[in-house]
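**Student:** Turn this into a structure:
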Amino acid sequence: MDILEFQNELFQAGKESGFTEMEIYYSSNKSLSVNVHKQEIDEYNIAETGGVSFRGLFNGQMGYSYAEKIDRDSISLLLEEALSNAMVLEIEDGEDLFEGSKEYPPNRPFSEELEQVEADKLIEAAFEMEQTAYDLDDRVQLVQYCYLTKNISEIFIANSKGLHCHEKTAYVSGGLYLVANDGQSTATGGESDYTLTEFSKLNFKKIAKKAVDEAVSKLGADSIETGKYPIIFRDSTATELIGSFLGLLTAENVQKGYSKFAGKLGEQVAGENFTLIDDPLMKDVPGYITFDSEGFATKCKAIIKNGQLMTFMHNRKTAKKDGVESTGNAMKSGYRGTISVGPYNLYLEPGNRSLDEMISTIDKGILIVELQGANAGINTVAGDFSLAAIGFLIENGKVVRPVDQITVSGNFFDLIHNIEEVGSDLRILGSVTSPSIKVKPLLVSGNKTE
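**Tutor:** This is a model prediction of the structure:
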């Protein structure tokens, strides 16, 4: 029974049972993943999750229910459960059914090629990636894990008021994490990549080389003298730092009093070179989606533009409370999840200078490539952070040696005012991304006397 047939029969039965308004939210996820270790299959997993949620209006009260199976037996169960709890639940603001946006952007073409990728192809690629890592450098001691994953996901939202949204996506991702040792020191490195269209676009030798280069470059690291240093947060660490404070820009947290950005719409909250964009319609990125989890059409918008706070991210409920329109940022973790707020493809707008060009402008500073302890070392309310870090010492515009056993400290709200340059190396891998950023001197604590 396909989801459209299921929806039609459910709504017809619901109407006969006395429901005046009805909605379903269907989600499914199918994944095939392999993990290899020393040219043998270490893990092989096939997983399929999903189901449907139903909500319906009965005598002015909203009832809710869930089912894992999409079949006729589930229809009566969904209606009976929703009818039962409709008697005791009250409708909350923003929980009414949405008739849909006036128009929607086109869906991204679904890759049938990726859907047809077989397990043996994933295994072969993982073996190639792992072996390449060992062949590239004798100092690669161990590839701790090497994986390939194929994922097919589908979302369908429809209701009796005319809403009808459907999206099906496919992607394949791969990566590895390894340990290098030179006899005196040990370092780690990892890399990953994905494709949304063709399997051949994944370059497994390139992925392996980046992971090996990362690990080997950190060998022989030592600490530095405590002091204030100009800092470059490389793209991955800039992403981690900015992502840690992302919740402060959701209307949900603002309305609960959890955000320091509350009451600052239209004000300058960062430097003029800080523009934060959420663009769910950017082509060829994982977060592409034409509608949010409430069926509201998504759009590209600047959350912060040239340092000015333009908007918070909203779903329908938070938007109604603030008297504005939803920004299309409703999110739901699955068919059983509740509606929250979050980004689909949020990124810091890149600048024009490469990472190497930014490095060349520093007389003595630090390039940070890894942050540790974010869960304990960041205070999102006050903005203070103190994080263990690994990176490279820069002298006279060049990277001279790796550094570890250091802690970098600062305040996020000060930092976004003190970004001197934003790099051009934006590489979108997830829902939040930043290029490398060069910031004014921060306190770096080390244990070395020079």
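
**Student:** all contacts plus neighbour counts: C-alpha atoms, from now on.
**Tutor:** Fine.

**Student:** for the closest residue to Val439 other than its chain neighbours, what are its contacts?
**Tutor:** Nearest residue to Val439 in three dimensions, chain neighbours excluded: Ile419, at 4.3 Å (C-alpha to C-alpha, 6 or more residues apart in numbering). Counting by C-alpha atoms under 8 Å, 6 or more residues apart in numbering, Ile419 makes contact with Gly271, Asn273, Phe274, Ile437, Lys438, Val439, Lys440.

**Student:** and with 10 Å instead?
**Tutor:** Contacts for Ile419 were tallied using C-alpha atoms under 10 Å, 6 or more residues apart in numbering; they are Ile231, Ile232, Ala270, Gly271, Glu272, Asn273, Phe274, Ile437, Lys438, Val439, Lys440.

**Student:** Quick check: which element contains the first one?
**Tutor:** Element membership for Ile231 (DSSP states H and E) is strand 227-233.

**Student:** got the angle for the following helix or strand past that strand vs strand 227-233?
**Tutor:** Note on strand 227-233: by DSSP H and E, the next helix or strand toward the C-terminus is helix 235-244. Counting by axes from the mean of the first three to the mean of the last three C-alpha atoms, to 10 degrees, helix 235-244 lies at 100 degrees to strand 227-233.

**Student:** Touching helix 235-244 from outside, list them.
**Tutor:** 232-233, 346-348, 355, 368-372, 374-375, 378-380, 383, 385, 389, 412, 416, 422-438.

**Student:** Please check those residues and keep the buried ones.
**Tutor:** 232-233, 346-348, 355, 368-371, 378-380, 383, 385, 389, 412, 416, 422-426, 428, 431-438 (16 or more other C-alpha atoms under 10 Å).

**Student:** so of these, which ones are in strands?
**Tutor:** 232-233, 346-348, 368-371, 385, 389, 422, 432-433, 437-438 (DSSP state E).

**Student:** Could you single out the nearest of those to Gln308?
**Tutor:** Leu348 (13.4 Å; C-alpha to C-alpha).

**Student:** ok, the closest one touching Ile304?
**Tutor:** Yes. Contact criterion C-alpha atoms under 10 Å: Leu348 and Ile304 qualify, at 9.3 Å.

**Student:** Now do the shared contacts for these two.
**Tutor:** Phe274, Thr275, Leu276, Ile277, Asp278.

**Student:** Out of these, grab the one that's most surrounded.
**Tutor:** Top of the shared contacts of Leu348 and Ile304 by neighbour number is Asp278, holding 27 neighbours under the definition other C-alpha atoms under 10 Å.

**Student:** how close does the closest residue in space to that one that isn't next to it in sequence sit to Leu426?
**Tutor:** Distance criterion C-alpha to C-alpha, 6+ apart; nearest residue to Asp278, sequence neighbours excluded, is Leu346 at 4.0 Å. To Leu426, Leu346 is 12 Å away according to C-alpha to C-alpha, to the nearest Å.

**Student:** Second input sequence below; structure requested for side-by-side comparison:
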Amino acid sequence: MTFNEFKDKIFALAKKNSVDVQINYSKNRNFQVRYQNGTMDQYTDAGKFKITVQVLKDGKLGTSYTETFDAPEKVFEDALENISIVDSEDTEYFYDGSGKYPDIKPYDGAFENLPVKQRLSYVERAHEEVRKSPEILNDMAVYGDQMSEVKLVNTLGLDLSHTYGGGFMYAMAVAKDASPRSAVEFALSKRPEEIDPVHVGRKAREEALALVGSKSVKSGKYRVILRNDVFSDILSLLISMVSAENAQKNLSPLKGKLNEVIASENFTVKDLPYHPLSINYTPFDSQGVPTREKVVIDRGTFKTFLHNLKTAKKDGVEPTGNAVGSSIQPINLCVEPGNLDFNGLLERLSDGLVIIEVEGMHSGANPISGNFSLGAKAFRVENGKITHGVEQITISGNFLEMLNKIEAVGNDLRAFMGIVTPSVLISELDIAGNV
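**Tutor:** Sure thing, here's the model as predicted:
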């Protein structure tokens, strides 16, 4: 049975039962290979698909899943029966496909079209580069690519499809020291030619070696640079805070703060359905609502929550195209870059720390209060120059208070999974050391 045949049977059952129905079909293919300490120890080349059927009756939604086209009748019946166990008083909706969808080109399968030998060469070259120094004790390099195809149809007339994907790789190096020093570098792109495996391997090796001899610092308040990868981790707290659903449930510290100043005037954040550096891009969300550019924070002023159909209806606003399954998330949370490159940020910092890694985001950061306390690694900066590695420190504070202390924003943009950000200079941050 084909998808269209499956869809026709589900739609016929919906008409017979006087209900509306929506079908979400997602097909994923993943290729990944890992080299560790001189040998290939992981190889994956697999694909699968999943179908989600949702039945809407009297404002209640029943859901069922399948990974085959074999039994559309059973999938429909299960979804219909599941309405009876819904205990929420909220009214659910389907989208009819009206509105203007952004013109986003689908992924062209650039990585999938590469011969396997060429794809293996990425990880082999990175792995070889990491191992060039005898001081490296352990190493790892991973290459992967992925492609996803989405189809979304419903009985209100919605009929959408999109394909997205790209490639990624990362390398880890562990250098000899009293305590081993580790570092990781990564790259991701929609185009194979934009991933440089030698650069990835070299940066991991060089940073691990630069951390040899790391020592702690005295506790106190420090001027710091949060490097782009670290700021991406910490900025993930904003994802929960800008969810309209969390605000409606009193789980966001931004509730009631629309159009109020919540950050430095140097700080602007947008949600973009497409960014050239990111492998996340889509013209519609998981409910079929068109995606669009939104300014979330404009020069420090909080401008909008992100909505799905249900939360938008509650607040009397238009949906923003940010439904992701049962949650609300940005597509690409993008920080507007400033004028300073990383060296310029170091000069502006003059004396302080560059935070290069944080640990414990899940346990040490609270998106409801915004408070965080995270183990960290850093580089000491004196007179605008990096002097040595820093270990055994904890950074702590409140996320929204920290946003108000952004003194400068760099232009060293990097894409992470759903976040695109440069490094930022924070005028003051609490550091607990061990000296």
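
**Student:** which of the residues in stretch 136-156 of structure 1 are buried?
**Tutor:** Of the residues in stretch 136-156 of structure 1, those buried (16+ other C-alpha under 10 Å) are 139-153, 155-156.

**Student:** The residue nearest to Asp278 of structure 1 matches what in structure 2?
**Tutor:** Aligned counterpart of Leu346 of structure 1 in structure 2: Leu333 (TM-score structural alignment).

**Student:** got a list of what that match touches?
**Tutor:** So Leu333 of structure 2 contacts 232, 235-236, 238-239, 269-273, 275, 294-296, 415-421 (C-alpha under 10 Å, 6+ apart).

**Student:** if we go to 6 Å?
**Tutor:** Lys270, Asp271, Ile419 (C-alpha atoms under 6 Å, 6 or more residues apart in numbering).

**Student:** Among the residues you listed, which one lies nearest to Leu188 of structure 2?
**Tutor:** Ile419 (12.4 Å).

**Student:** was I right about the closest one contacting Pro330?
**Tutor:** No. If you go by C-alpha atoms under 6 Å, Ile419 of structure 2 and Pro330 don't touch, sitting 8.6 Å apart.

**Student:** So what's the residue count around Glu103 of structure 1?
**Tutor:** Neighbours of Glu103 of structure 1 using other C-alpha under 10 Å come to 9.

**Student:** any idea where the helices of the stretch 151-300 of structure 1 begin and end?
**Tutor:** For the stretch 151-300 of structure 1, the helices defined by DSSP state H, counting those that start in this stretch occupy 204-217, 235-244, 251-255.

**Student:** closest to Asn85 of structure 1 out of these?
**Tutor:** Closest among the helices of the stretch 151-300 of structure 1, using C-alpha to C-alpha: helix 251-255, at 26.1 Å.

**Student:** Name the residues that touch that closest one?
**Tutor:** In contact with helix 251-255 of structure 1 (C-alpha under 6 Å, 6+ apart) are residues Ala262, Phe312, Met313, His314.

**Student:** Tell me which residue of structure 2 lines up with the second one.
**Tutor:** Which is Phe312 of structure 1. So, by TM-score structural alignment, Phe312 of structure 1 is matched to Phe305.

**Student:** and if you look at Ala376 of structure 1?
**Tutor:** Under TM-score structural alignment, Ala376 of structure 1 pairs with Ser363 in structure 2.

**Student:** Can you classify that match by secondary structure?
**Tutor:** What DSSP: H, G, I helix; E, B strand; the rest coil gives for Ser363 of structure 2 is helix.

**Student:** I'd like the distance between it and Met417 of structure 2.
**Tutor:** Distance from Ser363 of structure 2 to Met417 of structure 2, by C-alpha to C-alpha: 20 Å.

**Student:** swap in Ser161 of structure 2?
**Tutor:** 22 Å.

**Student:** Leu160 of structure 2 now?
**Tutor:** Counting by C-alpha to C-alpha, the gap from Leu160 of structure 2 to Met417 of structure 2 is 24 Å.

**Student:** and if you look at Val242 of structure 2?
**Tutor:** 17 Å.

**Student:** cool, Ser252 of structure 2 as well?
**Tutor:** In terms of C-alpha to C-alpha, Ser252 of structure 2 sits 22 Å off from Met417 of structure 2.

**Student:** which residue sits closest to Asp284 of structure 1, ignoring its sequence neighbours?
**Tutor:** Per C-alpha to C-alpha, 6+ apart, closest to Asp284 of structure 1 is Leu196, 6.8 Å.

**Student:** State whether that neighbour and Thr169 are indeed in contact, as I suppose.
**Tutor:** No. With contacts counted by C-alpha under 6 Å, Leu196 of structure 1 stays clear of Thr169, the gap being 8.0 Å.

**Student:** His162 of structure 2 maps to what in structure 1?
**Tutor:** By TM-score structural alignment, His162 of structure 2 lines up with Glu167.

**Student:** Could you check how many residues crowd around that match?
**Tutor:** Neighbours around Glu167 of structure 1, by other C-alpha under 10 Å: 17.

**Student:** which residues touch it?
**Tutor:** So Glu167 of structure 1 contacts Glu154, Ile155 (C-alpha under 6 Å, 6+ apart).

**Student:** Would you check how far apart it and Ser153 of structure 1 are?
**Tutor:** Taking C-alpha to C-alpha, one finds Glu167 of structure 1 at 8 Å from Ser153 of structure 1.

**Student:** ok, now how distant is the alignment partner in structure 2 of Ala297 of structure 1 from Arg202 of structure 2?
**Tutor:** In structure 2, the residue matched to Ala297 of structure 1 (TM-score structural alignment) is Pro290. Distance of Pro290 of structure 2 to Arg202 of structure 2, computed by C-alpha to C-alpha: 41 Å.

**Student:** just the strands in the stretch 151-300 of structure 2 please.
**Tutor:** Secondary structure of the stretch 151-300 of structure 2 by DSSP state E, counting those that start in this stretch: the strands cover 159-175, 181-189, 220-226, 269-271, 294-298.

**Student:** what does the stretch 1-150 of structure 2 give?
**Tutor:** 20-36, 39-57, 60-66, 136-154.

**Student:** What residues in structure 1 pair up with stretch 205-214 of structure 2?
**Tutor:** Under the criterion TM-score structural alignment, stretch 205-214 of structure 2 matches residues 212-221.
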